[in-house]
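Trainee: Just the structure for this:
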Amino acid sequence: MNGAVEFPLDVPELSFLAAGDALVRRTVLPSGVRILSERVPGSRSVTIGYWVAVGSRDELPGHFGSTHFLEHLLFKGTPSRTAFDIAISFDEVGGEHNAMTAKEYTCYYAKVQDRDLPMAVEVLTDMLTSSRLDPVEFETERGVILEELAMADDDPSDVANERFFEAVLGEHPLGRPIGGNADTIRAATRSAVNEHYEANYRPQDLVVTVAGAVDHDTLVADVVSALARAGWDLGLAAVPVGRRAGKAATITQGKPVTIVHRPLEQANLLIGMPGLLATDDRRVTMSVLNSIFGGGMSSRLFQEVREKRGLAYSVYSFAPGYSDAGLFGMYAGCSPAKAAQVAELMLSELRRLADEGVTADEMRRAAGQLSGGSALALEDSDTRMSRLGRSEITLGEFADLDEALRRLALVTAEGVQELARELLRGPVSIVAVGALDDDTFAGIIPVDV
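Mentor: Below you'll find the model as predicted:
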């Protein structure tokens, strides 16, 4: 494979060999259902995902929390299967099944032996197409979700992360918590969740991705048969839902400094600013910057904050990207008395990278870390299945390992330095959870008063 392979929505069939002789095939049914597979030589297991390109950012007023609520409810039974039946289906074959709600998509997935793929197709199809959204189960699951949110609220790192998105992205829908909050979950109604379900779980929304020991033709036949048994009208022609426009949104910062007071032994500190879109050509440059700055034990943050000064145990950076916005962030868990020092040190290291650039040795180590990490991750069919889903839903193209390494080799030290400068031109936000004074970060960045 030379270069990335584009995934046009109006091309019914695609087939190509990717790195390692993996066979990638893609079928777009007349109904708009998209089915992608990656057959991996020597694999004996398979991971399957059912995706819809709707996440927490897509919820309308009155529907906040519906995406996460619905993720729970689809496991609670259909006319032909109880929740216990669904659980048994995977437990009795040693499989795994779960779901994830993200800001821009939802995925229901399973990992099984190759011989059990037809069962996984049948059960996941039944769950996705025929959930009863039972009123009694609805109220039971409301309690479960409230407990889940309470558990997250007891985790200061989770609290800091949620508030960080709010601080950097402000009123943008990506700034909302994925799972909703206690108020929105208590206010959620079955009718609102059902409206959300019917509006977004349609043939033209569905993407099925499978990686591992899979035969594509058999997979397509099984999916079509299962969808037909569920009552979906696959004869009704529809165009797959369009991908989100990769145009940067206008971001207005929430708050420059947010302190959540908790009587904790450690402060959970996050500092960051707007980053790059998921489709930005400089995402590989961002990966290199992140690796050098805070991506491992040899990174600048780890060395300066932990190894040289002993100010934190956990310290790193991260750079999530979405269709119209992104973030760059730094995290450290440290003593409340040292929080201001750590914050200033992390920001000064980013400024130093922007002012002085990076060394040839750092570029070499980052390339090795990223290329090796990518290769090792692809030993897992879960990663390959997720790569197919992101390629179809977000990127509109498939880049195999060889293409990823080619792009990585094009990143320059000058590009990394310029990206650091660009990040620092954005508004900086600080979020901290712990036993801190309101003026802890005074003088580091302006405090919103």
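Trainee: From here on, just use CA atoms for contacts and neighbour counts.
Mentor: Fine.
Trainee: and S130, how many neighbours?
Mentor: Under the neighbour criterion other Cα atoms under 10 Å, S130 is assigned a count of 19.
Trainee: OK, contacts around the residue lying closest to it once chain neighbours are set aside?
Mentor: In space, S130 comes closest to T78 once its chain neighbours are excluded; the distance is 5.5 Å by Cα to Cα, 6 or more residues apart in numbering. Residues near T78 by Cα atoms under 8 Å, 6 or more residues apart in numbering: D126, M127, S130, S131, R132.
Trainee: before we go on, could you also do this sequence so I can check it against the first one:
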Amino acid sequence: MLYKDNLANGIRVITEEIPFVHSVSIGIWVGTGSRHEEGADHGISHFLEHMLFKGTKNRTAKQIAESLEIVGGQINAFTSKEYTCYYAKVLNDHFDLALDVLADMFLNSLFTLEDLEKERNVILEEIKMYEDTPDELVHDVYTKTVWQEDPLGQSIIGTVNSVEEISREQLVSYYQNHYVPQNVVIAVAGNIKRDLVLKGAETLFSKLKGNKVPKIITIPQSFNENAFVYKEIEQMHLCLGFPGIPSLDDDIYALTVLNNVLGGGLSSRLFQKVREERGLSYSIYSFHSGFSNSGLFGIYAGTSAQNAPEVVEIILEQIDDIKNRGITKEELANTKEHIKGTMLLSLENVGNRMNRLGKSEICYDRIITPEEVVNSVLQVTNEDVAQIAHKLFVKEKLVIAAVGAEKPQLNL
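Mentor: Below is the predicted model of the structure:
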């Protein structure tokens, strides 16, 4: 059973009772991410996420780490462009402990100067690690090339300069402005009763106060420049694509089908054409990142510099083919079954269920059920796919980003 409740202070609580499992997953979601940062705050959402693990009035950082590990549980967090999530997964017997630890972190973190400086160094090392991972770096290069200085185009983790400049006062101010009841969702999925969730949430989170600061999120302007970042590495890492559509656009399900056919799995066109038939790449796939009022469609490929032109040529050929001729009836039927199967199988994991609930509520203010998604996908037609292909695949909007030891010579 699925329930949605509101605490007296405005925090939304989503509970999905799943009696046939032994575990429970809890997520504390905040509607703020790197997109909501301005100027000197670049990277502060991610920095703040780190700081909530560094100690509270009641627990040291070590005690936070040990508290759930000793009962076989997990605790972690992540920051995205539009939201932040702190989550735990434990046996249902330890639900009260897990919720208490998350609430303690969320409400009672100390943000000491000593911990701040230690964590600043940790994040700077994280940035270095990330820059040494070109298959991830190229995605940020691609996003920044499309959206440039818009907050949506900036990396979630921040830059060396921005992280070095973030102060304790900035962190506390950002926390006070964004970690407020109207901006928080508690999502719980697993072998737990709704009444227990509400009782625990009310007891622990009722003292959270504050009002959400209104912020107008503008639609970012898209650019169609290309970018190259030099790295002394063996492979050429490529990201190319076009501006996409918002997460709730009417065409989102047609795009889901299109993405799956083009580069969504081992049987996709790009995987078959580029890797299986010609052996030009080990990894190649397409993706769509949807946000509240914009999106980004892209294709990633890792290949040698000399093969990069051929790989890009095949990608553009497949894009043109779908744009001009659409997809086959067999591709449409197979893709629908693939999406349906993947989604329903993912629901066997309580963590996936919690993530779906939390993201849906924090981003869209409603629960988009798996049944709604599956039914919408099943209604997609070949004409729908052709329509979104024509809408997205505009040659004048093509952007290519590359990371490697030599600039790719592309014939566009």
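Trainee: sorry, back to before: the residue nearest to S130 of the first structure -> the second structure?
Mentor: Matched to the second structure by TM-score structural alignment, T78 of the first structure sits across from T56.
Trainee: Give the full set of residues in contact with whatever residue of the second structure lines up with H216 of the first structure.
Mentor: For H216 of the first structure, the aligned residue in the second structure is R194 (criterion: TM-score structural alignment). Taking Cα under 8 Å, 6+ apart as the contact definition, R194 of the second structure lies against Y3, T15, E16, E17.
Trainee: so the second one sits in a strand?
Mentor: Yes: checked against DSSP: H, G, I helix; E, B strand; the rest coil, T15 of the second structure lies within a strand.
Trainee: Need the counterpart of Y322 of the first structure in the second structure.
Mentor: Under the pairing rule here (TM-score structural alignment), the equivalent of Y322 of the first structure within the second structure is F291.
Trainee: Is that match in contact with G244, as I believe?
Mentor: No: with contact defined as Cα atoms under 8 Å, F291 of the second structure and G244 do not form a contacting pair (9.3 Å).
Trainee: The counterpart of S268 of the second structure in the first structure and Y316 of the first structure, how far apart?
Mentor: S268 of the second structure maps onto S299 in the first structure when the alignment is built from TM-score structural alignment. Relative to Y316 of the first structure, S299 of the first structure is positioned 8 Å away (Cα to Cα, to the nearest Å).
Trainee: shared neighbours, these two?
Mentor: Both S299 of the first structure and Y316 are contacted by F293, under the criterion Cα under 8 Å, 6+ apart.
Trainee: now R366 of the second structure, nearest residue through space, not along the chain?
Mentor: Sequence neighbours aside, S360 is the residue nearest to R366 of the second structure in space, at 6.1 Å (criterion: Cα to Cα, 6+ apart).
Trainee: who's in contact with the one you found?
Mentor: Neighbours of S360 of the second structure in contact, by Cα under 8 Å, 6+ apart: R366, I367, I368.
Trainee: Now do the same for the second one: its match in the first structure.
Mentor: By that I understand I367 of the second structure. Using TM-score structural alignment as the criterion, the counterpart of I367 of the second structure in the first structure is F398.
Trainee: Likewise for V90 of the second structure?
Mentor: Mapped onto the first structure by TM-score structural alignment, V90 of the second structure lines up with V112.
Trainee: Now do its match: how many residues are near it, please.
Mentor: For V112 of the first structure, the tally of surrounding residues (other Cα under 10 Å) stands at 23.
Trainee: from what I can see, it looks like it's in a strand, true?
Mentor: Yes: read with three-state DSSP, V112 of the first structure is one of the residues of a strand.
Trainee: so what's it closest to, chain neighbours aside?
Mentor: Once chain neighbours are set aside, the closest to V112 of the first structure by Cα to Cα, 6+ apart is G95, at 4.6 Å.
Trainee: what about that neighbour, how many neighbours?
Mentor: G95 of the first structure has 19 neighbours, counted by other Cα under 10 Å.
Trainee: And it, how close does it get to V207 of the first structure?
Mentor: Using Cα to Cα, G95 of the first structure is found at 21 Å from V207 of the first structure.
Trainee: how about I444 of the first structure, what does it touch?
Mentor: Residues touching I444 of the first structure, when contacts are defined by Cα under 8 Å, 6+ apart, comprise A340, A343, E344.
Trainee: How about the contacts made by the residue nearest to the spatial centre of the second structure?
Mentor: Closest to where the C-alpha atoms of the second structure average out (Cα atoms, centre = their mean) is S80, at 5.1 Å. With contacts taken as Cα under 8 Å, 6+ apart, S80 of the second structure has the following neighbours: G33, S34, I156.
Trainee: Translate it into the numbering of the first structure.
Mentor: In the first structure, the residue equivalent to S80 of the second structure is A102, according to TM-score structural alignment.
Trainee: now swap in S23 of the second structure and tell me
Mentor: Under the alignment (TM-score structural alignment), S23 of the second structure pairs with S45 in the first structure.
Trainee: Number of residues surrounding the residue nearest to its match when sequence neighbours are not counted?
Mentor: Across the structure, with Cα to Cα, 6+ apart as the measure, the residue nearest S45 of the first structure apart from its sequence neighbours is Q113 (4.3 Å). When neighbours are defined as other Cα under 10 Å, Q113 of the first structure has 17 of them.
Trainee: gap between Q113 of the first structure and G212 of the first structure?
Mentor: Distance check for Q113 of the first structure against G212 of the first structure: by Cα to Cα, it reads 9 Å.
Trainee: list residues touching both of these two?
Mentor: Common contacts of Q113 of the first structure and G212 (Cα under 8 Å, 6+ apart): R44, S45, V46.
Trainee: For the first one, give its distance to R190 of the first structure.
Mentor: Right, the one you point to is R44 of the first structure. Computed with Cα to Cα, the distance linking R44 of the first structure and R190 of the first structure is 41 Å.
Trainee: higher neighbour count, these two?
Mentor: Regarding R44 of the first structure and R190, a neighbour count based on other Cα under 10 Å identifies R190 as having more, with 17 against 13.
Trainee: Alignment lookup: the more buried one to the second structure.
Mentor: Structural correspondence for R190 of the first structure with respect to the second structure (TM-score structural alignment): R168.
Trainee: Report whether the expected contact of that match with F111 is present.
Mentor: Yes: with contacts defined as Cα under 8 Å, R168 of the second structure counts as touching F111 at a distance of 7.1 Å.
Trainee: count of neighbours near R34 of the first structure?
Mentor: Look at R34 of the first structure: counted by other Cα under 10 Å, it has 24 neighbours.
Trainee: Just tell me what it corresponds to in the second structure.
Mentor: Residue pairing (TM-score structural alignment): R34 of the first structure is matched to R12 of the second structure.
Trainee: swap in L169 of the first structure?
Mentor: In the second structure, the residue matched to L169 of the first structure (TM-score structural alignment) is W147.
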